[in-house]
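curious how this folds, go ahead:
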Amino acid sequence: MDKKPILIFVNPKSSQIKEYTLSFRRIGLALLIVLAAVVFSFKYSVHLIGKLSQNSRISQLEKENAILRAELKKISDRIAELRSNLDLIEEKDDRLRAMLDLPPINEDVRQVGIGGGESFLANSELGSVSFGSELIETLNLLEKLDREIRLEKVSYQKLLTTVERRQDSLQYLPALIPVQNAYLSSGFGNRIHPIRKRRQFHKGVDLATNRGTPVIAPADGYVTFAGTNGGFGKFVQINHKYGFETLYGHLDKIYVRKGQFVKRGDKIGEVGSTGLATSTHLHYEVHYNGKPLNPVNFFLNDMTY
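Next comes the predicted model:
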């Protein structure tokens, strides 16, 4: 006969003893129920912990997204401010170009700018972000701003080069009267030659003054001739760069030599009447790219030396 397990229970107050006979089947069932409860409790605990962790992560991500959105808003505002400043720079660029007689930058060129890669619109990874469209728009604006700034830098360099060249060319522009206290005794153009007595084109002007009056260089340049030159008598020629040359005839004395660099206001000789001359005067010519021009048009009263 099989022995069955007996569960004895003693009441501590009444000292009564109770016996319970258990079958192996009931014990197995109880153990199975306990095991199932333990497994269920474990799985539920794991699920609960995972859910709490996930909720915590979602909360953290939401906070991070809020911070990123706020920063993105600040960046967008900053881009708008830079856009406004760039518009002012573009307006000044147009005004400077007008002052320097340069063509304005075409509006289509301004819209495209210089350089730059592909647009961020095609980036599918950014599009999957919760605020991806805002981010893509901001990045595209930033890229466009970068291209326009590079365009303005190139334009500014061109403007600077033009201004520097104009300043430099002004230094070489024959803009002074080469003799002081003189009067125009013969102008530029057709006239009757005072000695040959025939109609002839006068390539310069005659500036009458006292013998020995200093003759000065009207601009910086290099002396290309200094000596006697036929009917011009004692003669000096100066190359002033950028196509300008000046010629001086009938000098009494010459103070420069060929190849010498002279600056505006330097004394190059004295007025005389050497060569074919009827009186004391300076014959003065201004040439541009080999063509004689009326020197009177270059006498600027506000130029000093």
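
C-alpha only now, for contacts and for neighbours.
Noted.

surely Tyr222 is in contact with Asp266?
No. Here Tyr222 lies out of contact with Asp266, judged by CA atoms under 8 Å, at a distance of 11.9 Å.

any idea how far Lys153 lies from Ile114?
10 Å (CA to CA, to the nearest Å).

those two: who's more crowded?
It is Ile114, of Lys153 and Ile114, that has more neighbours when counted by other CA atoms under 10 Å, with 16 against 12.

one more, please, to line up against the first structure:
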Amino acid sequence: MAKVKYYYDSETLSYRKIESSKGYITKVIVLSTLGGLLLMFIGFIAFSQFLKTPEQLAQERELENLKLNYEVLDKRLDESSHILSQLQERDNNIYRKYFEANPIPEEQRKAGFGGVNRYKYLDGFDNSAMIKSATKKIDILSKQMVVQSKSLDEIVSLAKEKETMLASIPAIMPVKKEESYVSSGFKYRMHPILKIRKFHKGMDFTAPIGTPIYATGNGTVSLARRSPTFGKVVYIDHGFGYRTVYAHMSKIATRRGRKVKRGDLIGYVGNTGRSVAPHLHYEVHKNGRAVNPINFYYGDLTPEEFLAVQIASEKEGQSYD
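Coordinates of the predicted model:
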């Protein structure tokens, strides 16, 4: 039951009942309704910030999932990059050195990723920095994998040639160790004929005339003749940048163009050319440069025998050429 409202009439000094007109009641109802609707609208707007549609919630879950996947991908890229870095180090310092291939420079492995901002198209997103970082890592990793793949292809090719290379590289003494001794090594010493201090580019093995001389590795005889300096001399091209020289022979037992194997007889110790006593002058060349032959006797010397030959080669003994 609605409450009855009164007002005080000062003229009659009494309370009189307030009579509500229909217009007033209608106005109150309309205003109340509008006020209620306004409050409902404001409440809906405010509440809608906390209450989201299923589609919005699904999109937010998908974005969070993508962000999480990007973070996982970024970590996996870092791990893959670390593994590839280790492989690159082994490739340069072990595989390529073992097969005598030049290491791949760091600039070549990481070329093509400086200067131009190639990832500008990824700017403007909420997670642009993360997306650009992952994209750049993928590009660098892909480039490095291509370079490394080509390097491994080269290593495989070299490995297939390894058996041939090992058979070709000089690996034994040119005369039997029990039939000779080292009289001069790879060093500066006084030349017995010219009487000047001169670098000796090989090793001299003193032995009786007629002592057999053997090829120290597989190869092709590139020269077999007499020369004013080396007397009767044989050159063998072993391939892979190696060449050996056998000088001062008394007799040559091979010919130019002949294929020889390690241990084949190619001549006999003599005293021909610029020589003052029977001996074999033996040289090893790698890529056109004379190298110390003592590093190429691992095929038939024990560690103790190698040490004895090394000590003998370093002594200032008699020089014969």
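
all the strands of the stretch 201-305 of the first structure, in order from the start?
Remark: strands assigned in the stretch 201-305 of the first structure by DSSP state E, counting those that start in this stretch are 205-208, 214-216, 221-228, 234-239, 244-254, 261-262, 267-271, 281-288, 291-293.

what would the ones you listed look like in JSON lines with distance to Leu96 of the first structure and mean neighbour count?
Shown next, in JSON lines, are the strands of the stretch 201-305 of the first structure (distance: least, CA to CA, whole Å; neighbours: other CA atoms under 10 Å):
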{"stretch": "strand 205-208", "distance to Leu96 of the first structure": "37", "mean neighbour count": "22"}
{"stretch": "strand 214-216", "distance to Leu96 of the first structure": "35", "mean neighbour count": "21"}
{"stretch": "strand 221-228", "distance to Leu96 of the first structure": "29", "mean neighbour count": "19"}
{"stretch": "strand 234-239", "distance to Leu96 of the first structure": "31", "mean neighbour count": "24"}
{"stretch": "strand 244-254", "distance to Leu96 of the first structure": "26", "mean neighbour count": "24"}
{"stretch": "strand 261-262", "distance to Leu96 of the first structure": "33", "mean neighbour count": "18"}
{"stretch": "strand 267-271", "distance to Leu96 of the first structure": "37", "mean neighbour count": "22"}
{"stretch": "strand 281-288", "distance to Leu96 of the first structure": "27", "mean neighbour count": "24"}
{"stretch": "strand 291-293", "distance to Leu96 of the first structure": "30", "mean neighbour count": "15"}
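
let's have these in JSON lines, adding distance to Tyr183 of the first structure.
Shown next, in JSON lines, are the strands of the stretch 201-305 of the first structure (distance: least, CA to CA, whole Å):
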{"stretch": "strand 205-208", "distance to Tyr183 of the first structure": "5"}
{"stretch": "strand 214-216", "distance to Tyr183 of the first structure": "14"}
{"stretch": "strand 221-228", "distance to Tyr183 of the first structure": "25"}
{"stretch": "strand 234-239", "distance to Tyr183 of the first structure": "20"}
{"stretch": "strand 244-254", "distance to Tyr183 of the first structure": "16"}
{"stretch": "strand 261-262", "distance to Tyr183 of the first structure": "25"}
{"stretch": "strand 267-271", "distance to Tyr183 of the first structure": "13"}
{"stretch": "strand 281-288", "distance to Tyr183 of the first structure": "9"}
{"stretch": "strand 291-293", "distance to Tyr183 of the first structure": "19"}
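
of all those, which one is nearest Lys197 of the first structure?
strand 205-208 (16.6 Å; CA to CA).

that closest one vs the second structure, average distance?
Comparison of strand 205-208 of the first structure with the second structure after fitting gives an average deviation of 1.9 Å (mean CA distance after the TM-score superposition for the first structure).

how many residues are close by Glu81 of the first structure?
Quick note: Glu81 of the first structure (other CA under 10 Å) scores 12 neighbours.

so who does the closest residue to Thr304 of the first structure other than its chain neighbours touch?
Among residues not flanking Thr304 of the first structure along the chain, Leu176 sits closest, at 7.6 Å (CA to CA, 6 or more residues apart in numbering). Leu176 of the first structure is in contact with Ala217, Pro218, Ala219, Phe298, Phe299, Leu300, Asn301, Met303, Thr304, counting by CA atoms under 8 Å, 6 or more residues apart in numbering.

among the residues you listed, which one sits closest to Asp101 of the first structure?
Nearest to Asp101 of the first structure among the contacts of Leu176 of the first structure, with distances taken as CA to CA, is Phe298, at 20.2 Å.

how close does the closest one get to Gly189 of the first structure?
In terms of CA to CA, Phe298 of the first structure sits 16 Å off from Gly189 of the first structure.

show me what the helix ranked longest in the first structure is packed up against.
As assigned by DSSP state H, the longest helix anywhere in the first structure is helix 24-99. If you count contacts as 3 or more CA pairs under 8 Å, 6 or more residues apart in numbering; DSSP states H and E, helix 24-99 of the first structure packs onto helix 132-171.

which helix or strand lies directly C-terminal to the helix it packs on?
Beyond helix 132-171 of the first structure on the C-terminal side, the first helix or strand identified by DSSP states H and E is strand 183-186.

downstream of that next one, the next helix or strand is which one?
strand 189-192.

could you check how far that next one is from the centre of its chain?
Centre-to-centre, strand 189-192 of the first structure and its host chain are 52 Å apart (CA atoms, centre = their mean, to the nearest Å).

got the contact list for that strand?
Contact with strand 189-192 of the first structure is made by Arg198, Arg199, Gln200, Phe201, His202, Lys203, Gly204, as judged by CA under 8 Å, 6+ apart.

by neighbours, which of the residues you listed wins?
Highest neighbour count within these: Gly204, with 23 neighbours (other CA under 10 Å).

isn't that one right up against Phe298?
No. Between Gly204 of the first structure and Phe298 there is no contact under CA under 8 Å: 12.0 Å.

what residues are up against Asp78 of the second structure?
Asp78 of the second structure touches nothing, counting by CA under 8 Å, 6+ apart.

aligned against the first structure, show me the partner of it.
For Asp78 of the second structure, the aligned residue in the first structure is Arg83 (criterion: TM-score structural alignment).

surely Arg110 of the first structure meets Glu148?
Yes. Counting by CA under 8 Å, Glu148 is a contact partner of Arg110 of the first structure at 6.4 Å.

so for these two, which residue has more residues nearby?
Using other CA under 10 Å as the criterion, Arg110 of the first structure and Glu148 rank with Glu148 on top: 23 against 16.

nearest residue to the more buried one in space, please, no chain neighbours.
Gly113 (4.5 Å).

and for that neighbour, the neighbour number?
Gly113 of the first structure has 19 nearby residues by other CA under 10 Å.
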